[in-house]
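1. Please work out how this folds:
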Amino acid sequence: MKTVRSKRTLGAVTPEDFVKLEQLRRMQAIALWLLVAMAVVFAVSFGLQGRFVWAGYVRAASEGGMVGAIADWFAVTALFRRPLGLPIPHTNLIAGKKDEIGEGLGSFIEENFLADEVVHERLSTISGARISGTWLQEPVNAKKVTGFAAQAGIAGLTVLSDADVQDLLESLIREHVIDPPWSSTIGRVTEQLLEAGHHHALIDIVADHAEQWLVTHPESFNALVSSRMPSWVPSIANRFIDDRAHKEVVKFVRAVRDNEQHPFREAANRFLHDLTHDLQSKPQLQEQVEQFKEEIFDSPRIRTIVESTWNSARASLTAMLEDEHSELRARMTRAVTDFGRRLLDDPTLQYKIDVWVMTAVEHLVHTYRHDLAQVVTETVYRWDASEAAEKIELQVGKDLQFIRINGTVVGSIAGVTIYTIATLIHTLVG
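-> Just a heads-up that it's a prediction; the model follows:
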């Protein structure tokens, strides 16, 4: 449905448009009153030219001014509409030639603004990396970038469907964690740890904590030993056995902790080496590990783990992104500032980024130059013919009114000049 607009507003919608419309109307009024003034002067001088010589010159000047004003009014008006509504040929040019204007404008932009040499010359004179580095180093700008990234992150978290994310995480965990065989991987990793000697530190930690627990909780250990004794053993014997066993166990744990050559360490070392070999070579043990894995990570349990992990991660991440003073946003701001500083201090990085941007932009412009120009052409195609004429008149109409004013002045000069020359010739001949 065609939008109905008042011809008096020329489609003005923004405050800037109405300012231009007011300036256009003011210049139109000046040109019109100048024409009216010429007509009044002509009428008066025409009546006086038989009595006063100078009146003839004034009449000629005013007559030429009227002719010039009317001719230029016709020329200016013919660009945008039909003068006086008359179907005069070659008028209403912009509306009639709208599509041709769009094609010409698109072609002009393609050949003059998007040409390869123009784009290359322009890009080679600026360093986007240096400009970006200077801009990013300002704390206010770095916070703006962080804020924009935070809002984008929040929007992404809001738009994402929980079910879709959970399905994706579940499929990824199953594909990359659950489905691949564990036994061989565990065997290889354990073998590497053993070769690096990391199991000694683990034995030290276990022995140290075991000693601390035994010393701190002797009653728990004694109760464990007593529970294994027959009921007919006297209580005094139980206490003796408990104390003796506790002392021997503490002594054993301390010996394991303090003696790197303790037989237990050697036995543990042999056991771990045998276990790593069996995990990589014995099918029965491998099958047991895989069954144990499946029992732990059955499908409902994976879904619960994924759901809990995603909900916690999303809630925490959203809260940190929303809080302007959170540690995450502070780190993001520092990272942006540091990146800006590096852009300024590292010429090699500047050069790489500038070359990359130049290459990418030149490739995009070269590849899609016609498509970019076609956007202008198609936009003009979609305009209503009268709307296009109004848009252009609103933008340039004020300046075109000077043509009418200049036509009035030039016409006056031409009129009085022609009259003077003709009078002079007539006088000389006569």
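2. Only C-alpha atoms from now on, for both contacts and neighbour counts.
-> Noted.
3. helices or strands next to the longest helix belonging to the chain in the packing?
-> Secondary structure of the chain read by DSSP state H shows that its longest helix is helix 385-429. Counting contacts by 3 or more C-alpha pairs under 8 Å, 6 or more residues apart in numbering; DSSP states H and E, helix 385-429 packs against helix 15-48, helix 53-80, helix 93-96.
4. On the three-state scheme, residue 181 is what?
-> Taken by DSSP: H, G, I helix; E, B strand; the rest coil, the conformation at residue 181 corresponds to coil.
5. how close does it get to residue 289?
-> 9 Å (C-alpha to C-alpha, to the nearest Å).
6. tally of neighbours for residue 360?
-> 12 (other C-alpha atoms under 10 Å).
7. buried set for the one helix or strand it maps to?
-> Using DSSP states H and E, residue 360 sits within helix 347-382. Residues of helix 347-382 classed as buried: 350-351, 353-355, 357-358, 362, 365, 369-370, 372-374, 376-377, 380-381 (neighbour count, 16 or more other C-alpha atoms under 10 Å).
8. quick one: which of residue 181 and residue 289 has more around it?
-> Each of residue 181 and residue 289 has its neighbours counted (other C-alpha under 10 Å); residue 289 has more, 18 against 15.
9. tell me which element the more buried one is part of?
-> Residue 289 is part of helix 283-296, with elements assigned from DSSP H and E.
10. centre of the chain versus that helix, how much separation?
-> Relative to its parent chain, helix 283-296 has a centroid offset of 48 Å by C-alpha atoms, centre = their mean, to the nearest Å.
11. what helices or strands is that helix leaning on?
-> Judged by 3+ C-alpha pairs under 8 Å, 6+ apart, the packing partners of helix 283-296 are helix 183-196, helix 263-281.
12. Residue 157 touches residue 315, doesn't it?
-> No - look at residue 157 against residue 315 with C-alpha atoms under 8 Å: they stay out of range, at 9.4 Å.
13. Would you do the same for the sequence below? I want to compare the two.
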Amino acid sequence: MQGGFEAGLIGGLADWFAVTALFRHPLNIKIPHTALLPKNRERIIQTILHVLENEWLTKESIVNKINNIQIAQLLLDKIETELQSNEMKKQLQKAAIYLASNFDLNPFMPQFEMCAKKLLSNIKTEYMIQKAIDKALENQMDEKLYTMTLKMVESKLSDQNTKDEITKMITNAIDKNSENKIFGIALKSLMSMASGKVAEIIDVTITEFLEDLKRDTSENRKKIIGFIQNEMEKVKNNESVLQQIDTLKQSTINKYDMEPLFETLKNQIQNILLEYVRQENFIDDKLSPIIKKGIVKLKEHPTALLRLDAWIKEEILDIIEQNHQKIGQLVKDNLDKMTNDEITVLLENKIGNDISWIRVNGALCGSLIGLALTGIKLITG
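-> So this is what the prediction gives:
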């Protein structure tokens, strides 16, 4: 028994020393060839990185694993599932609001302006004038124009100076056409004697004429309005007028600065878009159905799904190709952040039970060997 216990003690102490020497100096005594992990830290890390990059996580193994996964199908299934969650809806709305708020329309403004000018230039002048005249006649613009003109004439003729001028013009006309004529001389004499009466007659005549033009049943009114209508209809087919209007239109379009207009339009578009995505049911009623419909269509077309899957894998493999070495670098960076004591504690915590059993096993093995050797010694004398 003494031999067994002695050998067990020696075995346990030997294994304790050996295991402890892996991590630190036993009893803090700097015995040669102890604290093996801290001393060989860099070499161990490089070995780990080599094994990680070239044996465990090689590019080929990652590529083979990825090629065996239907990434597109998994991604679409995941999106369909997550669309039902409130958190996903909340995040989608936040993303939509962010995009609407920060979407820059300025790069598109030159194209918008070019398209607008091209669109306006392509509008046929003849068609535009015809529609405008038809609409004007439909809205009785001929009568409105007649009424407006009549008011202007009435306002002008109500002025006494204008009446005097008309009277004077008539008198001069009579004078001019009555020279060397007996009747003219007599008429002239009559006019000079009754100049006041003539003015009164002219005034009454003008007033009666204007009152007649105001009546809806007036023949003169109908003739004038008919004349306006005919003239408006003639413009439709007047090549000279249409050509002049077309030239004016093109000149105005080319010279017109649309930037202020499109600046206002840009702000309006952004506000409309922002208001649209902020609706309470925007995700459920608008965005989710579009996403789901797109997913269903993709799943119904295996070729499209395969192309999507191939594209995703191609992008992933490209990332792996460019960043594979960063896997080892990431591990190294994390290990470099840890001190020797932290690494030692980490390893001991992970394999602590096994280390303890090494020491127990050493003691047991030592005891058995001690018993065997002592028994042999006793037998052989």
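14. Can you give me the TM-score here?
-> Scored against TM-score structural alignment, normalised by the length of structure 2, the superposed chains reach a TM-score of 0.67; 326 aligned residues with a C-alpha RMSD of 4.2 Å.
15. just to revisit the earlier point, between residue 157 and residue 315 of structure 1, point out the one with more neighbours.
-> More crowded of residue 157 of structure 1 and residue 315, by other C-alpha under 10 Å: residue 157, with 15 against 12.
16. for the more buried one, what are its contacts?
-> By C-alpha atoms under 8 Å, 6 or more residues apart in numbering, the contact list for residue 157 of structure 1 reads 314, 318.
17. ok, so what distance separates it from residue 76 of structure 1?
-> Counting by C-alpha to C-alpha, the gap from residue 157 of structure 1 to residue 76 of structure 1 is 57 Å.
18. What of residue 17 of structure 1?
-> Distance from residue 17 of structure 1 to residue 76 of structure 1, by C-alpha to C-alpha: 20 Å.
19. Report how many residues lie close to the alignment partner in structure 1 of residue 32 of structure 2.
-> Applying TM-score structural alignment, one finds that residue 32 of structure 2 aligns to residue 89 in structure 1. Neighbourhood size, residue 89 of structure 1 [other C-alpha under 10 Å]: 9.
20. The one 4 residues further on now?
-> Applying the criterion other C-alpha under 10 Å, we find 16 residues in the vicinity of residue 93 of structure 1.
21. Please name the nearest non-neighbouring residue to it.
-> The spatially closest residue to residue 93 of structure 1, leaving aside those adjacent along the chain, is residue 79, at 4.9 Å (C-alpha to C-alpha, 6 or more residues apart in numbering).
22. The one you found against residue 97, yeah?
-> No - taking contacts as C-alpha under 8 Å, residue 79 of structure 1 lies outside contact range of residue 97: 10.0 Å.
23. those helices in the stretch 201-350 of structure 1, which residues are they?
-> Ranges of helices within the stretch 201-350 of structure 1 are 218-226, 235-258, 263-281, 283-296, 299-322, 327-345, 347-382, based on DSSP state H, counting those that start in this stretch.
24. Output the contacting helices and strands for the second one.
-> Helices and strands touching helix 235-258 of structure 1, as assessed by 3+ C-alpha pairs under 8 Å, 6+ apart, comprise helix 198-216, helix 218-226.
25. Pull out the buried positions in that helix.
-> For helix 235-258 of structure 1, burial by neighbour count (16+ other C-alpha under 10 Å) applies to 238, 241-243, 246, 249-250, 253-257.
26. For residue 85 of structure 1, which of the helices and strands packed on helix 283-296 of structure 1 is the nearest?
-> helix 183-196 (88.4 Å; C-alpha to C-alpha).
27. What residues of the closest one count as buried?
-> When burial is assessed from 16+ other C-alpha under 10 Å, helix 183-196 of structure 1 yields the following buried residues: 183-184, 186-188, 190-191, 194.
28. sorry, back to before: would you reformat the helices and strands packed on helix 235-258 of structure 1 as CSV and include mean neighbour count?
-> Shown next, in CSV, are these (neighbours: other C-alpha atoms under 10 Å):
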stretch, mean neighbour count
helix 198-216, 15
helix 218-226, 15
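29. of these, which approaches residue 300 of structure 1 most closely?
-> Closest approach to residue 300 of structure 1 among these (C-alpha to C-alpha): helix 198-216, 33.8 Å.
30. what's next to that closest one, contact-wise?
-> Contacts for helix 198-216 of structure 1 (C-alpha under 8 Å, 6+ apart): 193, 221, 246, 250, 253-254, 256-257, 265.
31. Ok, stretch 18-30 of structure 2 next?
-> Stretch 18-30 of structure 2 is contacted from outside by 17, 31, 33-38, 344, 355, using C-alpha under 8 Å, 6+ apart.
32. Equivalent analysis for stretch 169-183 of structure 2, please.
-> Under C-alpha under 8 Å, 6+ apart, the answer for stretch 169-183 of structure 2 is 184-185, 187-188, 191.
33. what's the answer for stretch 349-366 of structure 1, then?
-> 114-116, 119-120, 123-124, 127-130, 342-344.
34. circling back to that earlier point, make a ChimeraX selection of whichever of the contacts of stretch 18-30 of structure 2 turn out to be buried.
-> Paste this into ChimeraX to select the buried members of those, with burial taken from 16+ other C-alpha under 10 Å:
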select :17,34,35,36,37,38,344,355
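35. Closest one to residue 93 of structure 2 out of the contacts of stretch 18-30 of structure 2, please.
-> residue 344 (48.1 Å).
36. Give the aligned equivalent of that closest one in structure 1.
-> Aligned by TM-score structural alignment, residue 344 of structure 2 pairs with residue 389 of structure 1.
37. what does residue 95 of structure 2 give?
-> Using TM-score structural alignment, residue 95 of structure 2 sits opposite residue 152 in structure 1.
38. roughly how far apart are its match and residue 146 of structure 1?
-> To residue 146 of structure 1, residue 152 of structure 1 is 10 Å away according to C-alpha to C-alpha.
39. Then residue 333 of structure 1?
-> Distance of residue 333 of structure 1 to residue 146 of structure 1, computed by C-alpha to C-alpha: 6 Å.
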